[in-house]
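In: sequence and predicted structure are below.
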Amino acid sequence: MTERSRLVVLAGPTAVGKGTVAADVRARHPEVWISVSATTRPARPGEVDGVHYHFVSDDQFTEMVETGQFLEWATVHKAARYGTPRQPVDEALAAGRPAMLEIDLQGARQVRETMPEALFVFLKPPSWDELVRRLVGRGTESAEERERRLDTAQVELAAEKEFDVTIVNHEVHAAAEELVALMMLNCEQPPSTDL
């Protein structure tokens, strides 16, 4: 029988590179299962439905909330709603696969309530200036949206102490490899005591 694996929850402030680190893990480590969140926000250029997110309407999202289909969900940046569908997470863990959620701080707090045994990893920028540079450099948000996200990021950075481990995202591949090493360590079976 396969032993359930331990869920790893990756969170951190906006523009820290959570999605980029998760994409690097997905590309280099196909053995790692990464949840695809549902969201009510429109797709950004290059994003594919079902790969980057499940893009759903407000009505679809509300129905998913009301029928208990989410492990966690939240309204983020006072705008769009995001949520983690519960069933695929349960299936990956039951199959014993290394499994990861890449979510925001609100979502991580909800998961801690329902799955306190998960490993909570905080992805931190090298500095505040670097975080601002990354957000502005993305060029995907209006000036008003950037300001709202930076206000949120200040609050999110203060939550680092709530997490089990911190990884500083100096460079995407290095951060991804550090994350995968943690995941593999947390998926290993305990040594046998049989002689």
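Out: It's in.
In: only C-alpha atoms from now on, for both contacts and neighbour counts.
Out: Noted.
In: so where do the strands sit in this structure?
Out: Remark: strands assigned in the chain by DSSP state E are 7-11, 33-34, 38-39, 54-55, 70-75, 81-85, 99-102, 119-124, 165-168.
In: out of these, flag the one nearest Val48.
Out: strand 54-55 (8.4 Å; C-alpha to C-alpha).
In: any buried residues in stretch 174-181, and which?
Out: Within stretch 174-181, the residues scored as buried using 16 or more other C-alpha atoms under 10 Å are 175-177, 179-180.
In: how many residues are close by Asp49?
Out: 13 (other C-alpha atoms under 10 Å).
In: ok, it to Arg97 distance?
Out: Distance of Asp49 to Arg97, computed by C-alpha to C-alpha, to the nearest Å: 23 Å.
In: okay, now the one to match up with it:
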Amino acid sequence: MGKRGKLIIFSAPSGSGKSTIVNHLLSKELNLEFSISATSRPPRGKEKNGVEYYFITPDEFREKINKDEFLEYEEVYEGRYYGTLKSEVERILNKGHNVIFDVDVVGGINIKKYYGDKAKSIFIQPPSIECLRDRLIQRGTDSSEVIDCRVAKAEYELSFAPQFDEIIINDNLMEAKEKVYNSVVRFIEEN
């Protein structure tokens, strides 16, 4: 039996640069594999099953919840679920790879509880709420109502930051990438 992989969990408010940081890590030689979430929503555009998400019906999702097949899940609104399948994590660990998660704060906390010391949870924090609002405005993809809603959600999510193993403030993206990389390398290399 080879060395089991480890789990690295990322959570952050929308607009904090989390996806950029996660993609940066995935481009490095860290034997990381991304944990693909399951969702009950239909594929959009060119999305393929088992690439962006595992697409399952709401009924299948509820059946898997009842069978305790999820590490964490959320019903975002009625019948629209997102979650992390235990089987997905096992699939990656069994290959001897490390698992990287990009999940919401509550999901991140739940995965950490489940795996304990085998997992490291990292919260990517924007320098401030004002800064986050500016970033969301600069993206130019959302209406002001949507931005207000995201900022309110971010304030709520920031209240969970202390429950994470590490908080990294993304003030300067280069520095944040470097800090995250060093932190992850240290964690992977611990026995």
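Out: Yep, that arrived. Source: prediction; values computed, not measured.
In: what TM-score comes out when they're superposed?
Out: The TM-score (TM-score structural alignment, normalised by the length of structure 2) is 0.80; 190 aligned residues with a C-alpha RMSD of 3.0 Å.
In: picking up where we left off before, burial-wise, tell me which of the strands of structure 1 comes out on top.
Out: Among the strands of structure 1, strand 7-11 has the highest mean neighbour count (mean count of other C-alpha atoms under 10 Å), at a mean of 26.
In: mean per-residue distance, that one to structure 2?
Out: Here the mean offset of strand 7-11 of structure 1 against structure 2 after fitting is 1.1 Å, by mean C-alpha distance after the TM-score superposition for structure 1.
In: list the helices and strands that strand packs on?
Out: The contact analysis (3 or more C-alpha pairs under 8 Å, 6 or more residues apart in numbering; DSSP states H and E) places strand 7-11 of structure 1 against strand 99-102, helix 105-114, strand 119-124.
In: what do you get if the cut-off is 10 Å, keeping everything else the same?
Out: helix 18-28, strand 33-34, helix 86-94, strand 99-102, helix 105-114, strand 119-124, strand 165-168, helix 172-187 (3 or more C-alpha pairs under 10 Å, 6 or more residues apart in numbering; DSSP states H and E).
In: mind listing what the residue nearest the centre of structure 2 touches?
Out: Geometric centre of structure 2, nearest residue: Asp102, 1.4 Å, by C-alpha atoms, centre = their mean. Asp102 of structure 2 sits next to 8-12, 18-19, 22, 34-37, 108, 122 when contact means C-alpha atoms under 10 Å, 6 or more residues apart in numbering.
In: ok, now with 8 Å
Out: By C-alpha atoms under 8 Å, 6 or more residues apart in numbering, Asp102 of structure 2 lies in contact with 9-11, 18-19, 22, 35.
In: closest to Ala161 of structure 2 out of those?
Out: Distances from Ala161 of structure 2 to these, taken by C-alpha to C-alpha, are shortest for Ser11, at 8.9 Å.
In: got TSV for the contacts of Asp102 of structure 2, with distance to Arg135 of structure 2 too?
Out: Below are these laid out as TSV (distance: C-alpha to C-alpha, whole Å):
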residue	distance to Arg135 of structure 2
Ile9	23
Phe10	19
Ser11	18
Lys18	13
Ser19	14
Val22	18
Ser35	27
